[in-house]
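Colleague: Give me a 3D structure for the following:
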Amino acid sequence: MADRILFLRIGMDLGFGGLGPLFPDGTFEYVPIPDNPTKTSSRTLVFSQVPCRSAVDIEQFVPAKYRNGPAHLDPEFETFTYGDPTPNKRGQLLRLSCGDILVFYAGLRPQEQRQGSRLFLIGYFTIANAYAVTATDGWPPTSLRHLWNNAHLRRNACDPGLVVVQGSPDGSRLLRIAVPLSDDRQAVLPEMERRLGITGSVKRAGAGRWIPGTHVTSVARWLYSLEASNGDQRESSN
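Modeller: Sure, this is the predicted structure:
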């Protein structure tokens, strides 16, 4: 059972000029942010290699200036890894232990909508392990081959301070149906305030939001109940 639940914002946002699409039936595409072109390697993904569930490729949902460039697919839902080297988030990731839950939310909007956006839950990991990653045995480290799918380990060098968490395959998934989290001002919806125990804005991506201890058990049960309505959705491409 989880002792901690952390909510993190991920994915394409208006800072890069785009958002993931939300379709009329509630399904969506998880569109990653662009990667830093100075940090790429031969293993770095480009957007044409990113899995897409609704169309031939995901590039049609990527702003034109980034469409042919590198993609920072983090988290990834094939081997269930997520990494971050920045002080706030790496510290939060290091507090996660086996059985804790890392929840991902992203900005989405219908394709025909040109202004505004809302935030939606799109997936989660049940944590198996957390790793402080270094390049002491080469890059990427052969001892961490099970993390090589992560976007940070696809780069040309180790990001200082990098922490990568891995979810258990049986307890981690990309949802099929997006779950509304915020209004169009990126403030937590009233019903989600009651369910999650958090209030205010969830717009910023610089650090995650912890679920209060009083709500962890009920939120964990609710998250796992989403499997029934969403189906057991794993990342796939057409």
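Colleague: going forward, measure contacts between C-alpha atoms and count neighbours the same way
Modeller: OK.
Colleague: what helices or strands is the strand ranked longest in the chain leaning on?
Modeller: In the chain, taking DSSP state E as the definition, the longest strand is strand 118-132. Packing contacts for strand 118-132, counted by 3 or more C-alpha pairs under 8 Å, 6 or more residues apart in numbering; DSSP states H and E, involve helix 87-94, strand 101-109, strand 163-167, strand 173-180.
Colleague: does residue 215 really touch residue 196, like I thought?
Modeller: Yes - at 6.4 Å, residue 215 counts as touching residue 196 under the criterion of C-alpha atoms under 8 Å.
Colleague: Okay, strands next: where are they in the chain?
Modeller: Going by DSSP E, the chain shows strands at 5-9, 20-21, 33-34, 71-72, 81-84, 101-109, 118-132, 163-167, 173-180, 209-210.
Colleague: May I see these arranged in CSV, with distance to residue 192 as well?
Modeller: As requested, the strands of the chain are exported to CSV (distance: least, C-alpha to C-alpha, whole Å):
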stretch, distance to residue 192
strand 5-9, 13
strand 20-21, 21
strand 33-34, 26
strand 71-72, 29
strand 81-84, 25
strand 101-109, 13
strand 118-132, 11
strand 163-167, 24
strand 173-180, 8
strand 209-210, 13
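Colleague: one more to put side by side:
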Amino acid sequence: MSGNIYVVNVGTNASHPFCSPIFEDGTFEFIPIPEDRQLEGVHGVKYRDLRSFYRPTEDLSKYIPDRFMDITTHNDPEFDSLTYGDNCDINARAQALKSVKRGDFLLFLARLQKYIKNGLEVTPTSEFGFYFVGFLHVDSVYMSVTNPLSALEMEAINLNAHVRRAMTDNSLWDSFWVFCGSSWSRRFEKAVPVTKKLCCEVFTSADGSPWSWDNGRTELQTIGSYTRTCRCAINPSSPEGQKRYAVLWDWINRFS
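Modeller: Alright, predicted model coming up:
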């Protein structure tokens, strides 16, 4: 595996009143952001429909406020059929993904909240961190989708959140892109911590310079600011890129 690595920030963040939980053993549940509108009918996935990765008969209601349980969630990425979608044509944050090709990686980064065991229950702490939660090894890309595709193509992408939106409202075939993962893609069993040390070893700014950590922001804020926009984080075509590529995958294999 030697494709470019794009880091994509996903899931609920500091602007939402709840957060994906991570537990003391490194396991976690991924909670996506709310949709920007309520999607009724069979294509809308509500928060009450989300299931535990480890215990599929259980929902995630203990981590989500009651008032959100009947709200539609933008369940993206989804790891059942291995897809991720974005509005790469119009969303400045995602425009770099227009360069993604077969064999590249979308490495998903999420902000998680630490939970600790308290008797038979788990309770949230005030500690948050960024973690890698999975990746797509890109097998195919559907670009600028403005209409339903062929039946075979729709079968590959019909679980994606952008497709679900469009199937409830024709105006939402809005030139979105969908990335489909190969069988190498996976949602991690355990979240992979994204630390200052790791970032200094494997990531650079868009101009190739090291990240700046001495600007009055916390480490969490610094990581969030540098990963807010999707971009190619590692190109392994150069010796330096190969070195950073190897360090990153070694780190992922160590924790996931």
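Colleague: Counting neighbours, go ahead and name the busier of residue 215 and residue 196 of the first structure.
Modeller: Between residue 215 of the first structure and residue 196, residue 196 has the larger neighbour count (other C-alpha atoms under 10 Å), namely 22 against 16.
Colleague: so where in the second structure does the longest strand of the first structure end up aligned?
Modeller: Aligning strand 118-132 of the first structure against the second structure (TM-score structural alignment) gives residues 129-143.
Colleague: Average offset of that stretch relative to the first structure?
Modeller: For stretch 129-143 of the second structure, the mean deviation from the first structure after alignment is 0.8 Å (mean C-alpha distance after the TM-score superposition for the first structure).
Colleague: Helices of the stretch 151-256 of the second structure, start to end?
Modeller: Counting by DSSP state H, counting those that start in this stretch, the stretch 151-256 of the second structure has helices at residues 151-157, 161-168, 196-202, 219-227, 239-255.
Colleague: Buried residues of the first one, list them for me.
Modeller: So the one you mean is helix 151-157 of the second structure. Under the neighbour-count criterion of 16 or more other C-alpha atoms under 10 Å, helix 151-157 of the second structure has 156, 157 buried.
Colleague: Now do the same contact list for the residue nearest to residue 135 of the second structure when sequence neighbours are not counted.
Modeller: Take residue 135 of the second structure and drop its neighbours on the chain: the residue closest to it by C-alpha to C-alpha, 6 or more residues apart in numbering is residue 107, 4.4 Å away. By C-alpha atoms under 8 Å, 6 or more residues apart in numbering, the residues touching residue 107 of the second structure are 5, 6, 7, 8, 132, 133, 134, 135, 136.
Colleague: ok, how many other residues are close to the aligned residue in the second structure for residue 211 of the first structure?
Modeller: The alignment partner of residue 211 of the first structure in the second structure, by TM-score structural alignment, is residue 233. Neighbour count for residue 233 of the second structure, taken as other C-alpha under 10 Å: 22.
Colleague: And for residue 235 of the second structure?
Modeller: Going by other C-alpha under 10 Å, the residues that sit close to residue 235 of the second structure add up to 18.
Colleague: how much space between it and residue 203 of the second structure?
Modeller: Distance, residue 235 of the second structure to residue 203 of the second structure, by C-alpha to C-alpha, to the nearest Å: 11 Å.
Colleague: got it, and residue 13 of the second structure?
Modeller: Relative to residue 203 of the second structure, residue 13 of the second structure is positioned 21 Å away (C-alpha to C-alpha).
Colleague: With residue 174 of the second structure instead?
Modeller: 33 Å.
Colleague: next one: residue 127 of the second structure
Modeller: For residue 127 of the second structure, the distance to residue 203 of the second structure equals 24 Å [C-alpha to C-alpha].
Colleague: Please apply the same query to residue 23 of the second structure.
Modeller: As defined by C-alpha to C-alpha, residue 23 of the second structure lies at a distance of 26 Å from residue 203 of the second structure.
Colleague: Over to residue 6 of the second structure?
Modeller: Residue 6 of the second structure sits 11 Å away from residue 203 of the second structure, taking C-alpha to C-alpha as the criterion.
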